[in-house]
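# the amino acid sequence is not available; the structure is as follows:
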């Protein structure tokens, strides 16, 4: 393994959320076309991790090692939560504890895909027919996390199509809200090494959307990005940066009702020691350095809003498993 690091090799590997009942959650995400790729049990600490992603032959990361992928969802299950009638997560979208917004899948035929989800009995936060934006829907997972559903083709092109193939779906992006767009954009580009793909300005509604990612071999996408995975969406509501008391909920501290929810996003790197040294030289705030605690193969950086960013070794560069 090389002793240096190059952000061109980095990948937005996964997004972690806590779940009440892993069986129900896995069933839901498998209905969205994902496969359970890996389970990491930690019985001594009384929790298990489940990694799901798209793995059909035509998928972006088909056949690759876990840490050499983008667009994974990590489910964290703390033992006993499934039997606790009072256990609930914070989905990131309820005041006053907003922060994380949603994950997003892109599908082949939007109307047919949404109908298939509805036919399976899953609830929607927003159907295609709701509101003015007829090209997006939001389905609720078993813990009421929002999953945005967008089309890989225009809604006009798929109007009337009744078939859909989950093997063609993508885990397109993860959205988090940020207080100061300028600070967050600088952090994710200059420190984390991402590229800004697209900006969506919504002046009348008072917010902007910024889409970032690691271009990799495909390069920075031009125009529509629904065929890609591993994208980070930052949502900035105008004026929040001017309020000294304002902050978003990071998902890991206890919220106003004692709940947790979203845990972190994760990037995989070519050389974790060199990457962490680079982050250190960039002046990052650490939640956990490599040398902290028992797990010496992962680190956590804090972004400007206090969201956790896990850093792991891409096994393709090290030639040995992480766990």
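In hand now; what should we look at? These numbers come from a predicted model, not from an experiment. Numbers count the residues shown, from 1 in each chain.
# contacts, neighbours, all on C-alpha from now
Noted.
# so how many other residues sit close to the closest residue in space to residue 228 that isn't next to it in sequence?
Residue nearest to residue 228 in three dimensions, not counting chain neighbours: residue 172, with 5.8 Å by Cα to Cα, 6 or more residues apart in numbering. Residue 172: 25 surrounding residues under other Cα atoms under 10 Å.
# helix/strand/coil for residue 172?
Here residue 172 is recorded as strand under DSSP: H, G, I helix; E, B strand; the rest coil.
# wait, it sits on residue 233?
No. Contact status for residue 172 versus residue 233: not in contact, 9.9 Å apart, counting by Cα atoms under 8 Å.
# second structure for comparison follows:
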């Protein structure tokens, strides 16, 4: 018997890419690091039709050319419900299509993106209530709202990153409509978290209903929780690895109370994770790409906002516990003896605002003559040496190594993650400059240790790669710590 498809949208976070998981597709956050993913299509044996209902809206798919995509869909016999054209009052080109099971998809014209399955639209009965729930319970950010009085609806875009780079949740409120038929065709979204127990507590605290208590799935180690939002839309929260695996091999003494520099910081996520985990005195992230620096500041604001929400949640939970404890004489006595707010006040007394520790700056480290205001105790260069090498050749690489040595205090640490030569081969055609430099490179990655020790002047090197064994693909390159 034929079976039909039932969408299940799921979520996990690291920087870039749609994850394919047993749970579905994912949107991506922090403190509890989370990510929203959309991608799982489920099929139940013997079921040939589902009721989509009136509450589920559509999926969004980013494509580079909407018109060409629509022509291809038509050629395959697909149904187009809105021809390509700019959105009213805007420039983004969109189109709408419908698959054989009746699910609607919005095609959005964008440049290349790591998350082409980029949004899901759900209708809600109280927009402010929904925004508050996803902000407080899941740490999402309200990216924007748009009201359309002509068609009597308002939308709110929620997510963990800019719309053009991250998957987002589109909440739609139709004037005067407070309830929808949800049918049985839509299953869930998933928001990955690094602590399912704290997530479940947050959901309960801010108006959601837990439908599966947090805990491990039978037979495997993955922990999971599930809940309903105030409108009854289901979310699952599987555990996922939130921390960049490279952070696990770094030593606390290299960063705690130290001034640090991260060269080629990309979107700044690992820079912020290092600052938070190791309590740096300061850390400056540099990148040549102004767009990535904008992303880094966005993520910094996001980390701060989620951290503040986490502190408020902890305070609210503590107050609730005190109030409940006061209902019995025994609890009251215990609390008065121990001091109910001692742990909270102790925890916050020595904390510093992340923006006082972390900052970012656009800079071409190789060619910049801008003087640094200070020397550093630790300098990182993670997965950057290849790009320096391909863009500025051997001279640019040696210049960078020399500048790093001069910027380090005596006894300072230089942490290098060089890409292998095979990676150079794969990227040699990204530009004419890269292609020319690739052909003339004499110093390959296997020579870097000798250059840094014998030519630049570092006194010793430590291979810290072993701690990365078993981590995910793409983060199993060697990492070295050079001591000045």
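Received the coordinates, thanks. The shown structure was predicted, so the numbers you read here are calculated from the model rather than taken from an experiment.
# still on that earlier bit, show me what the residue nearest to residue 228 of the first structure aligns to in the second structure.
Superposed on the second structure with TM-score structural alignment, residue 172 of the first structure falls opposite residue 118.
# do the same with residue 112 of the first structure
That one, residue 112 of the first structure, aligns with residue 68 by TM-score structural alignment.
# mind listing what residue 307 of the first structure touches?
250-251, 264 (Cα atoms under 8 Å, 6 or more residues apart in numbering).
# dump those residues to a markdown table, plus distance to residue 194 of the first structure.
As requested, the contacts of residue 307 of the first structure are arranged in a markdown table below (distance: Cα to Cα, whole Å):
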| residue | distance to residue 194 of the first structure |
| --- | --- |
| 250 | 21 |
| 251 | 23 |
| 264 | 17 |
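# which members of the residues you listed occur in strands, if any?
Among these, DSSP state E puts residue 264 in strands.
# just give me the closest of the contacts of residue 307 of the first structure to residue 153 of the first structure.
Distance to residue 153 of the first structure, by Cα to Cα, is smallest for residue 264 among the contacts of residue 307 of the first structure, at 30.1 Å.
# how about the strands in the stretch 1-150 of the second structure?
5-8, 26-27, 35-37, 40-43, 56-63, 79-86, 93-98, 104-109, 117-123, 141-148 (DSSP state E, counting those that start in this stretch).
# tabulate those in a markdown table, adding columns for distance to residue 204 of the second structure.
As requested, the strands of the stretch 1-150 of the second structure are exported to a markdown table (distance: least, Cα to Cα, whole Å):
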| stretch | distance to residue 204 of the second structure |
| --- | --- |
| strand 5-8 | 23 |
| strand 26-27 | 21 |
| strand 35-37 | 20 |
| strand 40-43 | 26 |
| strand 56-63 | 24 |
| strand 79-86 | 40 |
| strand 93-98 | 36 |
| strand 104-109 | 32 |
| strand 117-123 | 21 |
| strand 141-148 | 19 |
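# and of these, who's closest to residue 333 of the second structure?
strand 141-148 (41.0 Å).
# buried residues in the closest one?
141-143 (16 or more other Cα atoms under 10 Å).
# kindly report the same for stretch 35-52 of the second structure.
35-42, 49-50, 52.
# run a quick neighbour tally on the nearest residue to residue 158 of the first structure once chain neighbours are set aside.
Spatially, and ignoring its direct neighbours in sequence, residue 158 of the first structure is nearest to residue 109 (5.4 Å; Cα to Cα, 6+ apart). For residue 109 of the first structure, the count of nearby residues is 26 (other Cα under 10 Å).
# appreciated, that's everything.
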